[in-house]
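K.L.:
Fold the following.
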Amino acid sequence: METTRLNFKEHKLIEFPVEIRNAKNLTNLNLEDNSISIIPEWLAELQSLKVIYLSNNRIQNIDVLTQIPSLEVLHLINNQIRHLPDTIGRLQNLKRLYLTGNQLTSLPIAIGELRQLKHLLLGHNQLKSLPAWIAMLSRLEVLNLFDNQLKSLPTRLGQLEQLTYLQLSCNQLTYLPSGIKGLKKLTHLDFFSHYFEQLPEELMYLDALQHLNIGDNRLKRIEYIPSSVKGLSIYANPLEYIDDQVLISLKQVFANSYFAYLYIDTQQQANLKIKPEDYERAPHFQHVKVVDLQGQKMNLKRIRPDSYL
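P.N.:
Here you go, the predicted structure:
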């Protein structure tokens, strides 16, 4: 039988095994959790490769990978990549590109040529801006920008009409662009740990939004939440007021869904007089989760109920 899959995960490798070179019909290759630093030139001979897992290695240069146009899924999480080659645009079949935990400071415009791309994970990098050409990724469904250095977002972000998941947390944002109103399929929006002093009005146009994390900002008042929301995280905000109708709406959602939640902190629980037991559907299940910030029992960056990688 011809080999189509090879798994070398956690094999303590420092280089690609040479036997891979002879697997001409290889489609799936897993080399995660090793100590590999260089991708050999001969890998480009494997023109049937569709999926390659290279996360948790020491790779810096991925030029060779751009010579394999058959690639559909590319896992490069937790490596040492500082730059992406302009030739990355050759990967016209690429659907998932995972680059979380690298050292990227910018993105080449060639990424905009990846018209089949559905998942783009860029969390835990050093990006200072998101280029407007991101709108060229018309099929993008998941965009993760967690923990970068972004101070603003392009208005054209709203042109990603297929986007369902947007992770923006732990950047330096103070507002959302007006164009975000165009994200009509967005179900998950996460922007905790920023400097928002009030809720962006643009949220009211997101009719499909179900999960919203706005924890660890500077919000003092919450007067509205999109009626479609069934999961809300507001912990670590100096809240003094939350509209009764917001809480009533959540109670109604909780009555019909086991997958709904409200994340608050101990101070908010006292100030807003929220009793978790008032939101229970059954004795064995609590919809309200109380984060003990005063007791420092939880790390804010780990409280991501709707995060993606």
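K.L.:
make it CA atoms for all contacts and neighbour counts henceforth
P.N.:
Will do.
K.L.:
List the buried residues in stretch 197-205.
P.N.:
For stretch 197-205, a neighbour-count test (16 or more other C-alpha atoms under 10 Å) marks 199, 203 as buried.
K.L.:
what's next to that stretch, contact-wise?
P.N.:
Where contact means C-alpha atoms under 8 Å, 6 or more residues apart in numbering, the residues beyond stretch 197-205 that reach it are 174-176, 178, 180-182, 184, 217-222, 225-226.
K.L.:
let's see 10 Å
P.N.:
Surrounding stretch 197-205, the residues in contact under the criterion C-alpha atoms under 10 Å, 6 or more residues apart in numbering are 174-184, 189, 209, 212, 214, 217-228, 237-238.
K.L.:
Strands along the stretch 151-300 of the chain, start to end?
P.N.:
Defined through DSSP state E, counting those that start in this stretch, the strands belonging to the stretch 151-300 of the chain, from first to last, are 165-167, 188-190, 211-213, 221-222, 231-233, 241-242, 261-265, 288-291.
K.L.:
Residues in contact with the longest one: which ones?
P.N.:
Put plainly, it is strand 261-265. Applying C-alpha under 10 Å, 6+ apart, the contact partners of strand 261-265 are 211-215, 229-237, 247, 250-251, 253-254, 274, 276, 279, 286-294, 303, 305.
K.L.:
PyMOL command to pick out the buried ones of those residues?
P.N.:
In PyMOL, the members of the contacts of strand 261-265 classed as buried (16+ other C-alpha under 10 Å) are selected with the following command:
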select buried, resi 211+212+213+214+215+229+230+231+232+233+234+235+236+237+247+250+251+253+254+274+279+286+287+288+290+291+292+293+303
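K.L.:
and the nearest residue to residue 14 once chain neighbours are set aside, how many neighbours does it have?
P.N.:
The shortest distance from residue 14 to any residue other than its chain neighbours is 4.3 Å, reached at residue 36 (C-alpha to C-alpha, 6 or more residues apart in numbering). Residues near residue 36, counting by other C-alpha atoms under 10 Å, number 21.
K.L.:
Before we compare anything, build this one as well:
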Amino acid sequence: MASNKIRYLSDEICQLQKLIDFDLGDNELTCINSKLFTIHSLKTLAVQGNQLRNVPHLMEDGVCLRKLDLSNNNFDFIPVEILELKSLRHLNMSDNQIMRIDWNERMTNLTSVLEMNLKGNDLNYFSPLILQPLRDTLKILNLNENKLDCLPQQIGDLYYLEELYAENNLIKEIPDEIAFCTKLRIINLNQNKIDSLPVEMKRLNNLHILELANNNISLFSNTLATLTSLKKLILSHNEIEDLPLEMSNSTGMEYLDLSFNKFKTLPYCAYSMIKLKVLNLQNNQLSLLHGEVGNLFELEEIRLDENILEILPKEMCKLSLLRHLSVSNNRLGKLPKEKYLRKLEVLEYLNVSGNYFESFPIQIKSLINLKSLIYNQYDRNQKLEELPEELSQLSNLENAEFKYNAIWQIDAEPLSHLPKIKSIHLNNNKIERITDEFCKAENIQNIQVLSLNGNLLTNLPLNFDLLANLKHLDLEDNPVRLPPSTVCTAGNVRTIGSFIRRAISRNDALLLRAFELLKDKMNKHELRYLAHKFRLPEVEVTAIEKKHNAKQELHQRVLAILHLWRQENGEEANVERLIHILYIIGLEEAAELIRANLIYTQIVKF
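P.N.:
Reported below is the predicted structural model:
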């Protein structure tokens, strides 16, 4: 009965005497009918996402209730009736407005609770005595997103605690007594004000995950050196410069996040973490990465973005399981030679944006299983004027991203050789034109995302609607006139194509009418000057002049020159441009005649 805008439960609810699980989440309840608790078979009650402030007195009759979800309501205290639920194992009161939890003798009844969730309240105090009745049962305690400035010493009484979450609080230190929680597997204390770890934590021999991101840690002691069970360590957004050598014993480490710190090189102890799968060192001060990184044979993901690396060791190419490599915004001038790079046989993601390459690193073509290539350049970097032809050899590529370059045209080459390409991102280039050949290429017609914002496009090609699978089109910040931005913003390829075809058909008709008006309005010298302004091939202009060299054939020569201009310029050959050129060469009378005809046509249409 979830998500039904229910405001009230009728008394007939008590007739459901075999009801076990009842979900009333995301309705509009302001109270719970007390008759509900006469159903003694009820074990799970979910009323999250309502407007409750209290519970009925008869709730304490729910002797079999084991799971109660009151999250995302309007409670500012824990109702005493809940404290009578002796069989309760899971209590969720997250995302309410509870500020304090004071001791109540009825709390001694909560001796069966396995999980307590108080996330997302305004909690700034809870009595340490609350933890006493929970000491033999509580396994999961969630205090995330509150305003606590400390954890009580009595946390150490929770002998069976396995998971502790206190992310996004104001906690300044971890109590020594946490060492008595020897069954702890997960500790999440991200986004607090912790500056050190108690040495007693070395007794947490079952700890698998420790998260301490966004704290004030600058010196990391060897407290964790003996914790060989540790598999995931997150220390991002601190002020750490190094890790103790003793952490070489953490040979079971699989995930190490040291991003947004002050490391100048990968800590030596990390080279002993032979089971490491994910290594994140982005946004540090790394200037050197030792060749020993090649001994971390199980690495699948390395993030080295936003450092000052000038070279990648060729030994990194020994990482045969590496799938994700991100080294954007460093000072790399080259990549390892192709004979090394091709050993990264399963690499699927490569980001080399914002480096100091003088040209596109051609050895990337050897990464035949690459699915996503990111090569965004910025103001300080050498920009590409066209997509590199080496892309054509990446037959498994699905996503190509070349933002902030100087690419001026999108053509069928090299993208037409990519049978799996789905998304193309060319934002903030200098693209003036998308060729019709691009739209006609069979492989291109499979793309789903085309992002071109911040370019110089004025028109879309005639066959743009061949991109029938396109789901997301971004043309913001382009001076697009055909079709108008309102049509482009809607992103419907069929509508865009239909509009273009109608507009081109209309333009052709207007252009042919303009040609007819012009054929008798020019002498041969004016025509020769017009051909020069059209920038037509001299060879073809001369051929037309020879073919129609008689005086009486001048009007045929005029039409031939005009049609050649139309042929050479395609969609860019339109009436407005013709009028503009006529004004430039001084044929104002002819220009005004065509403009008057254009205005008349628009009036008649209206």
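K.L.:
Mind checking the TM-score on these two?
P.N.:
Once the chains are laid over each other, their TM-score by TM-score structural alignment, normalised by the length of the first structure reads 0.85; 288 aligned residues with a C-alpha RMSD of 2.5 Å.
K.L.:
Same list, the strands of the stretch 151-300 of the first structure, but as a markdown table with distance to residue 91 of the first structure please.
P.N.:
As requested, the strands of the stretch 151-300 of the first structure are exported to a markdown table (distance: least, C-alpha to C-alpha, whole Å):
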| stretch | distance to residue 91 of the first structure |
| --- | --- |
| strand 165-167 | 23 |
| strand 188-190 | 28 |
| strand 211-213 | 32 |
| strand 221-222 | 44 |
| strand 231-233 | 36 |
| strand 241-242 | 48 |
| strand 261-265 | 40 |
| strand 288-291 | 43 |
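K.L.:
Show me the one of those strands that comes nearest residue 134 of the first structure.
P.N.:
strand 165-167 (13.1 Å; C-alpha to C-alpha).
K.L.:
So which bit of the second structure is the closest one matched to?
P.N.:
Counterpart in the second structure of strand 165-167 of the first structure, with TM-score structural alignment as the criterion, is residues 278-280.
K.L.:
likewise stretch 207-221 of the first structure?
P.N.:
Under the alignment (TM-score structural alignment), stretch 207-221 of the first structure falls on residues 320-334 in the second structure.
K.L.:
and the end-to-end length of that stretch?
P.N.:
When the termini of stretch 320-334 of the second structure are compared using C-alpha to C-alpha, to the nearest Å, they are 21 Å apart.
K.L.:
Kindly report the same for stretch 143-152 of the first structure.
P.N.:
Between the opening and closing residues of stretch 143-152 of the first structure lies a distance of 15 Å (C-alpha to C-alpha).
K.L.:
Quick one: distance of it to the chain centre.
P.N.:
For stretch 143-152 of the first structure, the distance from its own C-alpha centre to the chain's C-alpha centre is 9 Å (C-alpha atoms, centre = their mean, to the nearest Å).
K.L.:
Provide the aligned range in the second structure for that stretch.
P.N.:
Residue correspondence for stretch 143-152 of the first structure in the second structure, counting by TM-score structural alignment: residues 256-265.
K.L.:
Please, where are all the helices along the first structure?
P.N.:
When assigned using DSSP state H, the helices of the first structure occupy the ranges 244-254, 266-271.
K.L.:
Redo those as TSV? Include distance to residue 70 of the first structure.
P.N.:
As requested, these are arranged in TSV below (distance: least, C-alpha to C-alpha, whole Å):
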stretch	distance to residue 70 of the first structure
helix 244-254	44
helix 266-271	51
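K.L.:
Looking at these, spot the one closest to residue 67 of the first structure.
P.N.:
In terms of C-alpha to C-alpha, the element of the helices of the first structure nearest to residue 67 of the first structure is helix 244-254, at 49.7 Å.
K.L.:
got a list of contacts for that closest one?
P.N.:
222-232, 259-262, 272, 274, 278-281, 286-288.
K.L.:
What of stretch 65-72 of the first structure?
P.N.:
Taking C-alpha under 10 Å, 6+ apart as the rule, stretch 65-72 of the first structure contacts 27-28, 39-41, 43-52, 74, 84-97, 116-117.
K.L.:
what's the first-to-last distance across it?
P.N.:
Separation of the first and last residues of stretch 65-72 of the first structure by C-alpha to C-alpha is 11 Å.
K.L.:
Tell me the residues of the second structure aligned with it.
P.N.:
If you align by TM-score structural alignment, stretch 65-72 of the first structure falls on residues 178-185 of the second structure.
K.L.:
Could you give me the buried positions within that stretch?
P.N.:
In stretch 178-185 of the second structure, residues buried by neighbour count (16+ other C-alpha under 10 Å) are 178-185.
K.L.:
Residue in the second structure paired with residue 184 of the first structure?
P.N.:
Here residue 184 of the first structure is matched to residue 297 in the second structure, going by TM-score structural alignment.
K.L.:
Contacts only, for whatever residue of the second structure lines up with residue 88 of the first structure.
P.N.:
Using TM-score structural alignment as the criterion, residue 88 of the first structure maps onto residue 201 of the second structure. Contacts for residue 201 of the second structure were tallied using C-alpha under 10 Å, 6+ apart; they are 174-182, 207, 223-224, 226-227.
K.L.:
7 Å instead?
P.N.:
Neighbouring residues of residue 201 of the second structure by C-alpha atoms under 7 Å, 6 or more residues apart in numbering: 179, 223.
K.L.:
same question, residue 168 of the second structure
P.N.:
With contacts defined as C-alpha under 7 Å, 6+ apart, residue 168 of the second structure is in contact with 144-146, 190-192.
K.L.:
now swap in residue 307 of the second structure and tell me
P.N.:
If a contact means C-alpha under 7 Å, 6+ apart, then residue 307 of the second structure has 282-287, 329-330 as its contacts.
K.L.:
what's the closest of the residues you listed to residue 511 of the second structure?
P.N.:
Using C-alpha to C-alpha, residue 329 is the member of the contacts of residue 307 of the second structure that sits closest to residue 511 of the second structure, with 50.1 Å.
K.L.:
Confirm for me that the closest one is in contact with residue 355.
P.N.:
Yes: proximity of residue 329 of the second structure to residue 355 meets the contact threshold set by C-alpha atoms under 7 Å, at 5.4 Å.
K.L.:
burial count for the residue lying closest to residue 136 of the first structure once chain neighbours are set aside?
P.N.:
The shortest distance from residue 136 of the first structure to any residue that is not its chain neighbour, by C-alpha to C-alpha, 6+ apart, is 5.3 Å, and that residue is residue 112. For residue 112 of the first structure, the tally of surrounding residues (other C-alpha under 10 Å) stands at 19.
K.L.:
Report the separation between residue 112 of the first structure and residue 91 of the first structure.
P.N.:
Computed as C-alpha to C-alpha, the residue 112 of the first structure to residue 91 of the first structure distance reads 11 Å.
K.L.:
returning to that earlier point: return the members of the contacts of stretch 197-205 of the first structure classed as buried.
P.N.:
Burial by neighbour count, judged by 16+ other C-alpha under 10 Å, picks out 175-176, 178-184, 189, 209, 212, 214, 217-222, 224-228, 237-238 from these.
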